[in-house]
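Chemist: just the structure for this:
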Amino acid sequence: MEKIVILTGAGISAESGLGTFRDKDGLWTRYDLNDVATPEGFARNPSLVHDFYNARRANCAEADPNAAHYALARLEREHRGEVLIVTQNVDDLHERAGASAVIHMHGELRRALCAACGHRWNAPAVMRAADPCPACGRAATRPDIVWFGEFPYRMERIDRALGAADLFVAIGTSGNVYPAAGFVREARAMGAMTLELTLDPSDSATDFHEARHGTATELVPAWVDEILAC
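Modeler: Predicted coordinates:
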């Protein structure tokens, strides 16, 4: 397999202590997503949105990469072909594990964005609604996160990679969030083999040539060993 495109979702970071949307009593359950994950929510109450993402940023800072993150970084280093990780996650655990070819299609907790001028910079641990943009000075700073109703980042590059992939692998994804849920069909239509590695069958499980179910820390290192042994 010369070119491998890997899509990762919340399930790969769950074993590092970062919750998914469905986690009972998790961070997401204490907030209405319409209030903290939409442009309209930010316009209504930017302080609430910043409080939410400050908590997520602190949660991420306390987490460590797990065996699945390290296995993908090893695959990137040792595979003779190309490896691209496209992640729906806003954490930096792939990078902290050593991966460098990572596209954050939904943005990054560690980055800030000015809603007025579009300037981006490294986010501090705590962001506030009154923080001025370092470029234009306006108090319009927001997390550099793709919210519901916004277009994911770098879709053109992702589409090119899916069209050229020999193997597409989805890890820890629910298969119900678009456009990522459609990646398997796009890759398969262009001739790629497809594999799902998830705790439970995703909503897109039947679209894959093969599906393996279990924890990411068990499945991903074993799969990487298989690829590197070929």
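Chemist: every contact and neighbour count from this point should use C-alpha atoms.
Modeler: Noted.
Chemist: if you count neighbours, what's buried in whatever helix or strand residue 13 lives in?
Modeler: Using DSSP states H and E, residue 13 maps to helix 10-13. Buried residues in helix 10-13, counted by 16 or more other CA atoms under 10 Å: 10, 11, 12, 13.
Chemist: over to stretch 34-47?
Modeler: Buried residues in stretch 34-47 (16+ other CA under 10 Å): 35, 36, 37, 38, 39, 41, 42, 46, 47.
Chemist: what residues of stretch 82-100 count as buried?
Modeler: So, applying 16+ other CA under 10 Å, buried residues of stretch 82-100: 82-94, 97-99.
Chemist: contacts for the helix ranked longest in the chain?
Modeler: Longest helix of the chain, by residue count under DSSP state H: helix 46-62. Here helix 46-62 makes contact (CA atoms under 8 Å, 6 or more residues apart in numbering) with 18, 27, 35-37, 41-42, 91-92, 109-110, 125-129, 142-143.
Chemist: and the longest strand anywhere in the chain, how far out from the chain middle?
Modeler: Secondary structure assigned by DSSP state E gives strand 107-114 as the longest strand of the chain. Taking CA atoms, centre = their mean, to the nearest Å, one finds strand 107-114 lying 13 Å from the centre of the chain it belongs to.
Chemist: helix 46-62 and that strand, what's the angle between them?
Modeler: 140 degrees (axes from the mean of the first three to the mean of the last three CA atoms, to 10 degrees).
Chemist: which helix or strand lies directly C-terminal to strand 107-114?
Modeler: Counting by DSSP H and E, the next helix or strand C-terminal to strand 107-114 is strand 120-122.
Chemist: please give me the structure for this one as well, since I'd like to look at both together:
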Amino acid sequence: MAPKIVILTGAGISAESGLGTFRDKDGIWTKHRIEDVATPEAFARNPLLVQEFYNARRAQAAEARPNPAHAALAELQRAHPGEVVIVTQNVDGLHEAAGAEVLHMHGALAGALCGACDHRWEAPAAMGAEEPCPACHRPAARPDVVWFGEMPYYMEEILDHLLSADLFVAIGTSGNVYPAAGFVEEARVAGIETLEINLEATEASALFDRTLTGPASEAVPDWVAGLLRG
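Modeler: Predicted coordinates for the structure are as follows:
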């Protein structure tokens, strides 16, 4: 039976599409404090600031285009004879734009969520401080993204996929944010082969069986091409 591959992607895979990463020297968190724009408390304290931050990110993502790394993973899903599950920490939608199916563990900029009734809908280009929910009409609309302190989406499904995988691959992620940072440890304990693909080695590299380094737009297509050649 063909091997099952579970892939986790982070901000590094979208960096060459013009979308900023979070933790490098010029990253998003050097320009905005997490506590000000990416927590439930921040939204309660200053909803306009939070909405404007995500409006800007939504506009930036709408202008971005998938790069060869996104295209290569979509091709892997289509061409690999076994199951390929892509889990992303990204909220930008570039995997789908390249033709892949993904599990968005941190939500998506394209979505809106009502904090009062949990209704979900497609987010408008811009949302205001007291954006109304189209279902309950209360002014409780927020981006459908997972903030710090909130539980990521699809965790049970992701862990079921991970523990039934033959290969776990982490691409473009620092390995610093849990629970995703614990995926390689879960895989190691289960005896699953692990691979890291990153611009450079990370603090988590020692946990992986192998690490490939280089720009995602080069390293990921090269890995995929080699895998599909067998």
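Chemist: ok so, going back, report the mean deviation for the longest helix of the first structure after fitting onto the second structure.
Modeler: With the two structures superposed, helix 46-62 of the first structure lies on average 0.4 Å from its match in the second structure, counting by mean CA distance after the TM-score superposition for the first structure.
Chemist: residues in contact with the next helix-or-strand element following that helix?
Modeler: Next in sequence after helix 46-62 of the first structure, counting helices and strands by DSSP H and E, comes helix 67-78. The contact list for helix 67-78 of the first structure, computed with CA under 8 Å, 6+ apart, reads 12, 82-84, 93-94, 97-101, 216-221, 224, 228.
Chemist: just these: which are in helices?
Modeler: Per DSSP H, the contacts of helix 67-78 of the first structure map to helices at 12, 93, 94, 97, 216, 217, 218, 219, 220, 221, 224, 228.
Chemist: so who does residue 202 of the first structure touch?
Modeler: Contacts of residue 202 of the first structure (CA under 8 Å, 6+ apart): 173, 174, 175, 176.
Chemist: now do 7 Å
Modeler: Contact partners of residue 202 of the first structure, counting by CA atoms under 7 Å, 6 or more residues apart in numbering, are 173, 174, 175.
Chemist: can you tell me which of the residues you listed stay in contact in the second structure?
Modeler: Checking these against the second structure (both residues aligned by TM-score structural alignment, their matches' CA atoms under 7 Å), the contacts still present are residue 174.
Chemist: among the contacts of residue 202 of the first structure, name the ones in strands.
Modeler: Using DSSP E, none of these sit in strands.
Chemist: between the contacts of residue 202 of the first structure, which sits nearest residue 5 of the first structure?
Modeler: Comparing those against residue 5 of the first structure with CA to CA places residue 173 closest, at 14.1 Å.
Chemist: surely the closest one touches residue 11?
Modeler: Yes - using CA atoms under 7 Å, residue 173 of the first structure is in contact with residue 11, at 6.2 Å.
Chemist: about what we covered before: in a markdown table: the ones in helices among the contacts of helix 67-78 of the first structure, plus distance to residue 183 of the first structure.
Modeler: Listed next are those as a markdown table, based on distance: CA to CA, whole Å:
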| residue | distance to residue 183 of the first structure |
| --- | --- |
| 12 | 18 |
| 93 | 22 |
| 94 | 20 |
| 97 | 25 |
| 216 | 20 |
| 217 | 23 |
| 218 | 24 |
| 219 | 21 |
| 220 | 19 |
| 221 | 23 |
| 224 | 21 |
| 228 | 24 |
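Chemist: pull the most distant pair out of those.
Modeler: Between any two of those (CA to CA), the greatest distance is 21.9 Å, for 93 and 228.
Chemist: and residue 181 of the second structure, how far is that from residue 8 of the second structure?
Modeler: Distance, residue 181 of the second structure to residue 8 of the second structure, by CA to CA, to the nearest Å: 10 Å.
Chemist: equivalent analysis for residue 85 of the second structure, please.
Modeler: 9 Å.
Chemist: quick one, what contacts residue 208 of the first structure?
Modeler: Per CA under 7 Å, 6+ apart, neighbours of residue 208 of the first structure: 184, 194, 195, 196.
Chemist: secondary structure added to those, as a markdown table?
Modeler: Output for the contacts of residue 208 of the first structure, formatted as a markdown table (DSSP: H, G, I helix; E, B strand; the rest coil):
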| residue | secondary structure |
| --- | --- |
| 184 | helix |
| 194 | strand |
| 195 | strand |
| 196 | strand |
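Chemist: secondary structure element for the spatially closest residue to residue 85 of the second structure that is not a sequence neighbour?
Modeler: The shortest distance from residue 85 of the second structure to any non-neighbouring residue, by CA to CA, 6 or more residues apart in numbering, is to residue 6 (4.8 Å). Assigned by DSSP H and E, residue 6 of the second structure belongs to strand 5-9.
Chemist: quick one: that strand to the first structure mean distance?
Modeler: Relative to the first structure, strand 5-9 of the second structure is 0.3 Å off (mean CA distance after the TM-score superposition for the first structure).
Chemist: show me how far that strand is from its chain's centre.
Modeler: Using CA atoms, centre = their mean, the offset of strand 5-9 of the second structure from its chain centre is 11 Å.
Chemist: what about the next helix or strand after that strand, distance to the chain center?
Modeler: Downstream of strand 5-9 of the second structure, the first helix or strand assigned by DSSP H and E is helix 34-37. When C-alpha coordinates are averaged (CA atoms, centre = their mean), helix 34-37 of the second structure and its chain have centres 19 Å apart.
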